[in-house]
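1. Structural data only, the sequence is not supplied:
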């Protein structure tokens, strides 16, 4: 039974916030990004089942919904009954009709976003308040943004400061102003670009890692065999180039499945166990809308991987053989921050 596997506790940097490391990413519970979001009643059932199974870290954003995802979490986990739930939320990026994702890292927006999230999540403080970059080229530098986070921390409105989709250089600039608890980034067997600079920088500075899309948006479960399985309005149909190259990528997925078969687990469990094995500072945050998939994901905690098995997996799935970017618009990720890294 998945609930019997211990979900190991981890610390979010030096913030004083800790949580069991296998968390849950809430993005697919809102309709503006993934198609087919569940009803509020079903979403609350799913979230509470995650809690029963040992999940305490729930990752959200004002971008999801927008705003309704945070409200959903407050409805699922009233503070009085669930004081041990840890909410990680993001700010800074917003959909603007006709303009796509627009970034506003101004100090004014930082404070306004914090106040908004506090009222939507109905908590006295935000456990992790993450700036979702990258800043636009014309914006103030990230150090300026962090001055406001430093004030919010001192005021007790937030407990930990996070960053997402920023460059290694920007992580350094931010950490020089305020302690950074965690960096949220994409990390999976299929996505290893953060290993070059960002992850070593985090480790040098004692910053934890929230690993989103640890199953590469479902590809590593082995259950997505054709793009047609995904609804037209789902962002993955147009914004996920790996889906356009599914045939080539399934060759790699099937190699993961073969190793999983020998281990007596599912491909998804093996892929999640690999992310968990990256270190005690790594918090994978897979999302799902299905209780069965959630229970299966929690089963990854029972999969122990030796160094040899990790090496075998990595050799079976060389990251450079994955075909297609992880997003259609890579400028909206930390790769887009490279050009602004030196900007102050």
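-> Perfect, I can see it now. Here the structure is a predicted model, which means the values were calculated and not measured.
2. make it CA atoms for all contacts and neighbour counts henceforth
-> OK.
3. ok, residue 186 touching residue 212?
-> Yes. When contacts are counted by Cα atoms under 8 Å, residue 186 is listed as touching residue 212 (4.7 Å).
4. Compute the first-to-last residue distance for stretch 98-107.
-> 25 Å (Cα to Cα, to the nearest Å).
5. name the element residue 183 belongs to?
-> Per DSSP states H and E: residue 183 is located in strand 182-186.
6. Alongside the first one, take a look at this:
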């Protein structure tokens, strides 16, 4: 099966990719390796040609999962992973030094059972290391034949420009959905100007725009229990906005998840959303969005619904936000 394609720098990928984090990290239930392998292979069968992972996810478990599940089909997909954020001795570490990047990359290649990663991101900006030094480490890895394209994750327009001056950046990855619009401040315009692709993670707002959240009874390991938007009165308010979004989806004859993904895809031809899921039925539902042409009226209604301070609560906790370089709206 073939999906429409889009460009990320020199890479051509399916218009909708697959974010693999949730198969090993971040949410309430981690599926078995067998279930995850079935989902990953079904994604490839359905024409997904971009799989996104990171050293951080599950402390290497997610890369190891892909290494065991799909590397026999290595020629069928673009492999993306990330460094700088890592797990060391069971603790989350932010280290953008060239030495740390080299260690993380070599460990990732071993876990992934490959000798080449097509797109390798700096997962976060390390404020203690000039971004030029971190990008320089990736340039050397590229020259050594270990990686192909270079990417950045959750970085500001100013940082993107600094990095791009060292080496052309193929893709910038950040959160983007009708619910989370920070990249509209400056990042999307910068990507458009410099010819950089944009990869949208959490394009269904961590499930809220997929009609998958009812309350804040999060399991102990669920990231959303630490995110102000997904707890208490903030969540109660945001769910009411979500209900209005669901009504638009019903009028369009599609699911809320498909509407959110179609909205992201309609924003620019250089945007590739990478929704994650643990269920094959949801995977199949999401991929339909690659063929949905959202009309201007529906797009305008969604934009109006989420305008201004319609959403309450910050994207991240104060501690997590300290590692985010992307621009913020007033009050965040």
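-> Perfect, thanks for sending it. This is a predicted model, so every value here is computed, not measured.
7. rewinding a little: so where in structure 2 does the strand holding residue 183 of structure 1 end up aligned?
-> Taking TM-score structural alignment as the measure, structure 2 aligns residues 171-175 with strand 182-186 of structure 1.
8. need the contact list for the equivalent of residue 235 of structure 1 over in structure 2.
-> Taking TM-score structural alignment, the alignment pairs residue 235 of structure 1 with residue 223 from structure 2. Contacts for residue 223 of structure 2 (Cα atoms under 8 Å, 6 or more residues apart in numbering) come out as 26, 27.
9. next one: residue 117 of structure 1
-> Contacts for residue 117 of structure 1 were tallied using Cα under 8 Å, 6+ apart; they are 62, 70, 89, 126.
10. Of those, which is the most crowded?
-> residue 70 (28 neighbours; other Cα atoms under 10 Å).
11. wait, that one sits on residue 62?
-> Yes. Using Cα under 8 Å, residue 70 of structure 1 is in contact with residue 62, at 6.8 Å.
12. what packs against the helix ranked longest in structure 2?
-> Assignment by DSSP state H gives helix 232-252 as the longest helix of structure 2. Where contact means 3 or more Cα pairs under 8 Å, 6 or more residues apart in numbering; DSSP states H and E, helix 232-252 of structure 2 is packed against helix 256-267, helix 296-305.
13. at 6 Å instead, please
-> helix 256-267 (3 or more Cα pairs under 6 Å, 6 or more residues apart in numbering; DSSP states H and E).
14. Any idea how many residues pack against the aligned partner of residue 262 of structure 1 in structure 2?
-> Under the alignment defined by TM-score structural alignment, residue 262 of structure 1 corresponds to residue 251 in structure 2. Residue 251 of structure 2 is flanked by 10 other residues according to other Cα under 10 Å.
15. would you list every one of the helices in the stretch 101-250 of structure 1?
-> Secondary structure of the stretch 101-250 of structure 1 (DSSP state H, counting those that start in this stretch): helices located at 107-121, 142-154, 168-175, 198-205, 235-239, 241-244, 246-263.
16. could you dump the ones you listed to a markdown table with distance to residue 306 of structure 1?
-> As requested, the helices of the stretch 101-250 of structure 1 are exported to a markdown table (distance: least, Cα to Cα, whole Å):
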| stretch | distance to residue 306 of structure 1 |
| --- | --- |
| helix 107-121 | 40 |
| helix 142-154 | 39 |
| helix 168-175 | 29 |
| helix 198-205 | 21 |
| helix 235-239 | 33 |
| helix 241-244 | 29 |
| helix 246-263 | 11 |
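17. who touches the spatially most central residue of structure 2 in this structure?
-> For structure 2, residue 201 is the residue whose C-alpha lies nearest the centre (Cα atoms, centre = their mean; 2.5 Å). Taking Cα atoms under 6 Å, 6 or more residues apart in numbering, we find residue 201 of structure 2 in contact with 174, 175, 274.
18. Same question for residue 153 of structure 2.
-> Per Cα under 6 Å, 6+ apart, neighbours of residue 153 of structure 2: 123, 124, 172, 173, 174.
19. at 8 Å instead, please
-> Neighbours of residue 153 of structure 2 in contact, by Cα under 8 Å, 6+ apart: 121, 122, 123, 124, 172, 173, 174.
20. Same question for residue 11 of structure 2.
-> Going by Cα under 8 Å, 6+ apart, residue 11 of structure 2 touches 149, 170.
21. What is the equivalent residue in structure 1 for it?
-> Using TM-score structural alignment, the equivalent of residue 11 of structure 2 in structure 1 is residue 17.
22. Distance check, its match against residue 11 of structure 1.
-> 6 Å.
23. and what of residue 164 of structure 1?
-> From residue 164 of structure 1 to residue 11 of structure 1 the distance is 18 Å (Cα to Cα).
24. same deal with residue 139 of structure 1?
-> Distance from residue 139 of structure 1 to residue 11 of structure 1, counting by Cα to Cα: 32 Å.
25. Look at the two and report which has more neighbours.
-> For residue 139 of structure 1 and residue 11, the more surrounded residue by other Cα under 10 Å is residue 11, and the numbers stand at 20 against 17.
26. The closest residue to that one other than its chain neighbours: neighbour count?
-> Counting by Cα to Cα, 6 or more residues apart in numbering, residue 11 of structure 1 lies nearest to residue 18, which is 4.2 Å off, once chain neighbours are set aside. If you count neighbours by other Cα under 10 Å, residue 18 of structure 1 ends up with 17.
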